[in-house]
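>>> Model the following, please.
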Amino acid sequence: MTIIRRHGPRPIREDPGFVYVMTAEHGGVKIGMSADPTRRCKAVNRSKAIKAVVFQRHFADHQDAERLTHIALAKWRLSGEWYSCPVETAVAAVEALPA
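Prediction:
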């Protein structure tokens, strides 16, 4: 069986929201999506490891935008939505996507 992974953009659908970049005390960067990144930061921050949401950008399809950002940063992936790249690299990856 051959599995084909498609990395291009999916057809645009109405799924508005934000892709965010959070920093953590351990130096990691979290790339995620949410309709409300500030509330999401508070929910993730139960362990007090998150410093702040340092960047957020609105997209018509935030799920696709997050997926494409994760692909762009794959070589820095630690686990799940956590990355070891500089925060500037993560922000640039989100900024590079079409709105």
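>>> only C-alpha atoms for contact and neighbour calcs from this point on.
Fine.
>>> quick one: Ser79 and Val29, what's the gap?
Distance of Ser79 to Val29, computed by Cα to Cα, to the nearest Å: 11 Å.
>>> Another for comparison:
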Amino acid sequence: MSGYVYIIENEFGRVKIGSSIYPDDRIRMIETQSGSVTTKRFISDQREYYKETEKALHEKFASSRAVGEWFDVPFSTAVEAFHQEPQQYQRTNSKGSRSGMVTGIRLKLDKLLFDKRMSANQL
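Presented below is the predicted three-dimensional model:
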């Protein structure tokens, strides 16, 4: 499954680095839930390893973490970090090929658990 990395800045200058299969919907949800306005936004190209890219960016800016996925870094710095070496965020196995099987299995298990919880709640 592929998705997108998004980087947004809110009206207070905080930057959120996240990932989603539907980034526009996710950004609207964040605005609605937080009550703040997004002043800048960046949405990546669609990519298979979007979760790994998000995690790598979180690790890069860990010392600037404000709360959760929100960081006290300039928006342009976060976007530049995304563009600098996007290939470094793709995992490879010992033979040099990309390995997304674990992520794919994890996503399928998460969906199965979600479906099971939804079915239990409808009883």
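>>> residues in contact with the spatially most central residue of the first structure?
The first structure has Ile31 as the residue nearest its centroid, 2.7 Å off, counting by Cα atoms, centre = their mean. Each residue near Ile31 of the first structure by Cα atoms under 8 Å, 6 or more residues apart in numbering is listed here: 19-22, 66, 69-70, 81-83, 90.
>>> Repeat the analysis, applying 6 Å as the threshold.
Ile31 of the first structure sits next to 20-21, 81 when contact means Cα atoms under 6 Å, 6 or more residues apart in numbering.
>>> can you check Gln63 of the first structure too?
For Gln63 of the first structure, no contacting residues are found, by Cα under 6 Å, 6+ apart.
>>> aligned partner of it in the second structure?
Matched by TM-score structural alignment, Gln63 of the first structure corresponds to Lys51 in the second structure.
>>> pretty sure its match is in a helix, no?
Yes. Counting by DSSP: H, G, I helix; E, B strand; the rest coil, Lys51 of the second structure is found in a helix.
>>> one step back: ok, Ser79 and Val29 of the first structure, which is more surrounded?
Each of Ser79 of the first structure and Val29 has its neighbours counted (other Cα atoms under 10 Å); Val29 has more, 26 against 9.
>>> Setting aside sequence neighbours, what's the nearest residue to the aligned partner of that one in the second structure?
Alignment note: Val29 of the first structure maps to Val15 in the second structure; criterion TM-score structural alignment. Nearest non-adjacent residue to Val15 of the second structure, counting by Cα to Cα, 6 or more residues apart in numbering: Glu9, 4.4 Å away.
>>> Tell me the spacing between the one you found and Glu80 of the second structure.
Taking Cα to Cα, one finds Glu9 of the second structure at 14 Å from Glu80 of the second structure.
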